[in-house]
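Visitor: fold the following for me, if possible:
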Amino acid sequence: MSEENMQQLILDSTDKGIICIDTAGKCTFVNQSAQKMLERTEKELLGKEIIKLMCQAKPDGQCLPLHDSRICSLFLTGQGCTVDDEQMYRENGSSFPVEYSSYPIKNNGNIEGAVITFSDISERKRAENRLYHLANYDDLTELPNRHLFLDRLRQAITRTKRHKNQMALVVLDLDQFKKINETLGHEAGDHVLQEVSLRLSDCLRKCDSIARLSSDIFAITLENITKTDDIHQIVKKLLENISKPFHLTNHEIYITSSAGISIYPTDGTEISILQRNAEAAMYKAKEEGRNSYQFYKIEMNEKSYQRMMLENSLRLALDRDEFLLHYQPQVDLKTGKIFGAEALLRWQHPKLGLVSPADFIPTLEETDLIIPVGKWVLKTACQQAKNWHSNGLGKDLRISVNLSSRQFVRPGIVDTIRKVIQDAVISPHLLEVEITESTIMHNIQVTIESLKAISAMGVRVAIDDFGIGYSSLAYLKRFPIDTLKIDRAFIRDLTIDPDDEAITSLIVAMARSLKLSVIAEGVETNKQLLFLKDTGCDHIQGFLFSKPVPEDKFIKLLQEDHRLSFETEEKNSQKRDYCPIL
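Guide: Next up, the predicted model:
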C-alpha cells in the first residue's frame, strides 16, 4: 500500500469529521466521517464554501463575508481555535451541534488554508439540556423552580428599575392541600398540582412569570404594573380559577388558595425582602379565613416572626416535656356520674406560660408535628387511665382521645393504637377514639377498613363534631361506630333557636335507631341540660359541669364522686378556651 493510500486510510478510519479548506474558504478535502455526518458525497462537498456548511450567518440568515466568519478570519491570521457552540448543516437543511478545532495549514510559512476536525455532540447537548431542565424546572408541573424563578425575579426587578415603574410578587399557597395527598393519595395530589399550574398560567400575561417554589406554593411576578387595580384583577382571577372543581377518577374535589402580594419598590428593593413580605401577606390571608389575598403591610412582619418562633418552639416542646393533658369529664345523664373523660392537649411554654390551644393546634395540624404529638397524646392518655384504674378511681372509667385527620389516614394507625393499648395494659373497651365527621367521609372504603380493624380490637369509635359535616344515614350504618358527639354549634343556641332544637332532637333519635350512644358537647346552661335530658340524650360534657382540668383536679372530682345536679340554677356562660386536639 502506498504512503498516500495509507494516509487516506488513516484519515477515513477516525470517527471525527475532517475537512480541509483553502484560503478562499472552499473545501479541498473531506474524509468519510465528515461525509457521513453531513450526509453528502465527496463530490458534493469539494469546492463548497465552509460558511455554507456552518451556521456562520447574519441575523437575517445571509452568509457572513469570509473575513467576518469566525472559522476563516482566525486561520487567515495564522490562529487556531476550538469551538463547542457551532451548528453544521446536512444536505436536507437540518442542523446538528458540533465541537470543532481549526488550525492553519502552512507551507514554508505561507498560509494555504486550514484543517478542521469536528464531532457531532448531539447526545452531549441533549444531556446538558436535560441537566439544565432538571436544575431549573419542576419535573411534575414543568414550571420554573425556585432557582430559575429567583433569576427571573432578579431580571424583572432590573427591567422595572430601568423603566421606572412597578412590579408585584405574588406568593400563592393551596389551602389544606395535604389533605388531598392523605385522603386520596399522592397520585391525585400530583394531578391537582399539574392542573393548578395550567390554570395559573392561563391567567397570566406574556410579561408575567410563574414558578412552583415547593410542594403547594407558587410564585408569580407581575410586571408593567401601572395601577394597583391591575394586580387586583389578575390575583382575583388566579383564585377564582383554582376554586373551580377538579375532576379526578371517581372524585370531584374543590380546593381554595391564599395569596400574598408585595410590590417593588414600595415593599422592598431586594429579592429576599420582597419574598419575605409576600409570604407574610400570604399567611395573613390564611389567618383571615383562606380563599383570599392580602397586600403586604409592615405590621405583618411581626406576626410572621411570632409564627416562626412559635413553630420553632413547638418542634422542641415534645422533647422538653412541655406538653400536658387536661381532662374534661363526660357525664351520664341518667346517674349524673362521671363515666369518662376527653383528653385535651395543653402546652406549658417556659416563657409564655399556658398557651391557648387555638394558638398552637393549627400549627401542629399544618406540619408533621401532629403525628408524633398525637401519638404522645394517645400514649399518655391511656397510661393515665391505667393509673386511675390501678388506684381504684373509676373501674370502668373511659378515656376519649381525638385522632387528627392526618393521624387517621396515615398508614399504621391501627398498629399504633394496638401497641399503645398493649404497652399501657389497658382494656381496649375503655379507650374511645374520636374522629371528625369530615375525616371519615374523605375516603369511605379506607375509613371502613380502618374503623373495622380498630373496632375489632374492642376500642370504641366516636364521630366528633357530628352534624356539621355531610355524612348520610346510609354511610353511618356501614361504619362500625359506637358514639355520636353533637357539635357545640347546635348546643350553643339550643333553647333559643328552633332549628337547633330540631336538629339536635333528630340526631338523638337517629342515634337511638342505630343503637348508638350520644354525647352533647359544649353544654353550659341548665336549660340546655334539661332539654337534652328530656330529648333522651345519653351523655354531656361542658362547662356546666366542668371545664377541662389538670390531672390532679380531675382526680379530686373522682374521689369526691362529684355528680351533676339537675336542680342546679342556671350558671352563667363562660368564655372557654376549648379547642380539641386532634
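
Visitor: only C-alpha atoms from now on, for both contacts and neighbour counts.
Guide: OK.

Visitor: next one: Asn387 from Lys395, what distance?
Guide: Relative to Lys395, Asn387 is positioned 11 Å away (CA to CA, to the nearest Å).

Visitor: ok, now His251?
Guide: From His251 to Lys395 the distance is 46 Å (CA to CA).

Visitor: more neighbours, those two?
Guide: A side-by-side neighbour count of His251 and Lys395, using other CA atoms under 10 Å, places Lys395 first with 14 against 11.

Visitor: I'd guess the more buried one is in a helix, am I close?
Guide: No: Lys395: not assigned to a helix; according to DSSP: H, G, I helix; E, B strand; the rest coil it is coil.

Visitor: same for the helix or strand harbouring Asp464, what does it pack against?
Guide: Using DSSP states H and E, the element containing Asp464 is strand 460-466. Counting contacts by 3 or more CA pairs under 8 Å, 6 or more residues apart in numbering; DSSP states H and E, strand 460-466 is packed against strand 431-436, helix 437-440, helix 444-456, strand 483-486.

Visitor: TSV for these, including distance to Asp229 and mean neighbour count?
Guide: Output for the helices and strands packed on strand 460-466, formatted as TSV (distance: least, CA to CA, whole Å; neighbours: other CA atoms under 10 Å):
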stretch	distance to Asp229	mean neighbour count
strand 431-436	41	23
helix 437-440	38	21
helix 444-456	44	17
strand 483-486	46	24
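
Visitor: please generate a structure for the following sequence too, so the two can be compared:
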Amino acid sequence: MQKGLDRLVTSVALQLMSVDASTMVEKTEAALDELRLHFGVEHAYLRYNDHRIRASILIAESPRTEFGTDPNPNDVIYFADTDGDLAAAEHSLEPTVVLNNTSGGGCSSYLFAPLVAGSLAAGFIALTHLGSNEFSPSEVNATQAVAALFAQLKARIEAEDNLRHTATHDDLTGLSNRRALLEYMERRLQRGEPGPVATLFIDLDRLKALNDFLGHSAGDQFISALAQRLRDQMDPRDMIARLGGDEFVIVPALPMTTDVAEAEAARIQQLVSERVELGGEKVSRSVSIGVAVGMPGETSVSDVLRQADQAVLAAKTAGGNGISVFTEEMRTLYALRDDVELHLRHAVENDSLLLHYQPELDLRSGKILAVEALVRWQHPTRGLLFPGTFIEVAEATNLAGELGRWVIRKACSQFADWRERGLATDLVMRINVSPVQLVSLDFVASVEEVLAHFAIDGPSVCFEITEHVVVQDLARTRITLEGLAKIGVQVAIDDFGTGYSSLSHLKELTVDALKIDRSFVTRLGTDSDDMAIVKSIVGLAKAFDLDLVAEGVETSIAARTLLELDCHRAQGYLLSRPIPPERVEVLLAAGAIPLDFSADVSVSDD
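Guide: So this is what the prediction gives:
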C-alpha cells in the first residue's frame, strides 16, 4: 500500500513540474482526478485562502460541480459566513479527518490537507467521501505531501507572475513599460488588425526645474500623479506606457486618423497641463506631444515609434508646449540612420570593427573567470560607437547575421592567441548571439568550423542569448541549443528576469547559465523588490544546477549583497569596464583584479 501511495505522490509531482499559469487549472484538475480515483472518493478539490479578504477561493475540482449559475456560489466563500470545518481551514496547519453524520442516518467523510506557506495556511486540498471512510495515517501523510507540492506550485506561479509583472511594468507608476508597449504594438500593427493605429509620444517640458524648486522626489511624485490621471481619464483599453524619465507613449485602442489623433493629443495636453498639488504647492508642467499614425501590415512598430519620437523632438525644438504630427519632411531626419547603415555594411565587409572585452570575476577572490566580447565600431566621421548605436540598424537591414559571424570569428581568433601565449588556459569566452543567428539552419555547423579552425574546445566558449529570444521561436531555439550542446559549447540566458521564460522552458532547454539582468542588480541592497527577485533567481539557478552571473554590478553594496545571496560570479563597472584586448592581457597575466567594495563607480553608457 505504501508503495502505491509513494507512486501517487511521485506521479502528481511529475504532473506539476511543467505547470505554468496558463496550464495551472487544467493540470491541477488532472492531478485531483488521480487523487480521487486512487482514494475512491466522490469529490476532490483545491482551494486557496485569501487572507486579505478572509475568503476561500475555489481553484480546481474533480469532478466539476455544475450549479447552473454564473458565478458558481462555491467559487468564493467568505470565512465570516461559514463555520465548522471550512472555517477552521482558514488557519489550520495540520491535516484533519472529519466524519459527519447526516439527518437521514448516513454519513460523509472529509480529509482536509493544508497548503502551508511559512506560518500561514495558503489553502487546502479536500477529499470528500459519501459514507464512512477511515483515512489511514499513510493516506493522510500522502495527501499532505501532495498538498505540499501544491503549496510549492502556488508559490512558484506567484513568483513567475511577479517576475512577469516586473518585466512589463514601470516600477514608479505601475504603467506598462517599453517591453509591454512594443508587444502591444506588434499585435496592433499585424496585417488584418483594425487601423489606422495612432501613437502619441508625450514628453514633459522642463521637469528638472520642478525638481530644483521642490526637491528631487517632487518629479517622481508629479509623474506618479500624472500617471494616475491618465489611467482615470483614458479609455481602459488604451495602452499607456512610461518609457522612463518624463516620457510616455499612448496608443489609443480605437483606430484613429491623423486628424482625430491630433485632436486626442490636444485633449491629453490639456489634461496633463492641469495642476498637481505637491507638498502644499500647486504645480504644473507643459507638455510636448508627437503624433504618428501607422497602418497594420504596412508599418512596423519601430517605424511608428521612430516617427512619433521625431515628431515630439520637432515640438520640443520649436519651444515645447506644442503638438507636432509626423510629416514626410521629417524623413530627412533619417539621414543619420542611412549614413550609419551605409558605413556599417562597409565596416563588416572590410573587417574594420573591433572588440572590447568585459571581465567576469569571482567576487570572493577577484579571479577572472570569463570575458564577454563586445563589439565596437570606429566610425570614419563619428568616432568610437557603442553597439546601441548600430545594432538596431544591423538587425533592421539584415546585417545582424553577418555582423554576428564576424564577432564570433574575431573573438575566437583573439581567444586562440591568448591561449597560445598561456594567458587564458582556464578562461571562458562569452559571445552574444543575435536572434537571426539562433534560428539559422547552419549556425551550429559554422560554429563548429570556427572552433576547429582555431583549435578551441567547445566548453571554453559560451554563447549568450536573451530571454526574449528564447520564447520567440522555442522550437527552433531548442534544436539550435541541442546542436551546440553536442559540440560542447555552453549557452547562457542573458538579461534573465525581463522576459517570459517559464520554469518549463528552463527544464526543456539545454542551457548552462543564467545572467541576472542589470536592472535588478543596479539597486541591489537598497531596493527590497530587486532583492526578492534576485533571491528567487538564485534559487532557480540552484534548483536547475545552472551557473549564475550577475550583470551591472556598479555599487559596493550590490557586490556585498550578491555575496550574501551566494552569487559569486559577476561583471559590471565596479569590477571592470569593457577594455581593449591589450589591457585584458595585462589583467590575465596578473590572474586576478584587486577588489575594493568600499566605493562605487561613476557609470556611463556601455
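
Visitor: which part of the second structure lines up with the strand holding Asp464 of the first structure?
Guide: Under TM-score structural alignment, strand 460-466 of the first structure corresponds to residues 490-496 of the second structure.

Visitor: just stretch 371-378 of the first structure next, same as before
Guide: Aligned by TM-score structural alignment, stretch 371-378 of the first structure corresponds to residues 401-408 of the second structure.

Visitor: mean shift between that stretch and the first structure?
Guide: Average distance, stretch 401-408 of the second structure versus aligned residues of the first structure after superposition (mean CA distance after the TM-score superposition for the first structure): 0.5 Å.

Visitor: that stretch: which residues count as buried?
Guide: For stretch 401-408 of the second structure, burial by neighbour count (16 or more other CA atoms under 10 Å) applies to 401, 403-408.

Visitor: give me the residues contacting the top helix by length along the first structure.
Guide: Criterion DSSP state H: the longest helix present in the first structure is helix 370-390. The contact list for helix 370-390 of the first structure (CA atoms under 8 Å, 6 or more residues apart in numbering) reads 318, 325, 343, 345, 364, 394-399, 401, 403-404, 406-407, 416-417, 420-421, 424-426, 431, 582.

Visitor: and the angle from that helix to strand 431-436?
Guide: Using axes from the mean of the first three to the mean of the last three CA atoms, to 10 degrees, one finds that helix 370-390 of the first structure and strand 431-436 are set 150 degrees apart in direction.

Visitor: how far is the next helix-or-strand element following helix 370-390 of the first structure from where the chain is centred?
Guide: Sequence order places strand 398-402 as the next helix or strand after helix 370-390 of the first structure, per DSSP H and E. Here the centre of mass of C-alpha atoms in strand 398-402 of the first structure, compared against the chain's by CA atoms, centre = their mean, to the nearest Å, lies 31 Å away.

Visitor: against Ile519 of the first structure, how distant is the counterpart of Gly525 of the second structure in the first structure?
Guide: Under the alignment (TM-score structural alignment), Gly525 of the second structure pairs with Thr495 of the first structure. Note on Thr495 of the first structure: its distance to Ile519 of the first structure, by CA to CA, is 17 Å.

Visitor: can you check Trp347 of the first structure too?
Guide: Plainly put, Trp347 of the first structure is 26 Å away from Ile519 of the first structure if you go by CA to CA.

Visitor: same check, this time on Arg307 of the first structure
Guide: 35 Å.

Visitor: okay, and the match of Gly525 of the second structure sits in which element?
Guide: Applying DSSP H and E, one finds Thr495 of the first structure in no helix or strand.

Visitor: quick check, it in contact with Glu501.
Guide: Yes: counting by CA atoms under 8 Å, Thr495 of the first structure does reach Glu501; the two are 6.9 Å apart.

Visitor: which of Trp347 and Ile519 of the first structure has more neighbours?
Guide: In this view Trp347 of the first structure and Ile519 are compared by other CA under 10 Å, and Ile519 has more residues nearby, 24 against 21.

Visitor: where does the more buried one fall, secondary structure wise?
Guide: Using DSSP H and E, Ile519 of the first structure falls within strand 517-521.

Visitor: same deal with Gln7 of the first structure?
Guide: helix 3-13.

Visitor: in the second structure, what residues pair with that helix?
Guide: Against the second structure, helix 3-13 of the first structure falls on no residues (TM-score structural alignment).

Visitor: tell me the helix or strand right after the strand holding Asp464 of the first structure.
Guide: Taking DSSP H and E, what comes next after strand 460-466 of the first structure is helix 473-478.

Visitor: that following helix vs the second structure, mean deviation?
Guide: Mean deviation for helix 473-478 of the first structure: 1.2 Å (mean CA distance after the TM-score superposition for the first structure).

Visitor: where do the strands of the stretch 1-150 of the first structure begin and end?
Guide: Using DSSP state E, counting those that start in this stretch, the strands found in the stretch 1-150 of the first structure span residues 17-22, 27-30, 81-89, 95-107, 110-120.

Visitor: can you redo the ones you listed as a markdown table with mean neighbour count and distance to Gln155 of the first structure?
Guide: Shown next, in a markdown table, are the strands of the stretch 1-150 of the first structure (neighbours: other CA atoms under 10 Å; distance: least, CA to CA, whole Å):
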| stretch | mean neighbour count | distance to Gln155 of the first structure |
| --- | --- | --- |
| strand 17-22 | 23 | 41 |
| strand 27-30 | 20 | 44 |
| strand 81-89 | 16 | 25 |
| strand 95-107 | 18 | 29 |
| strand 110-120 | 20 | 34 |
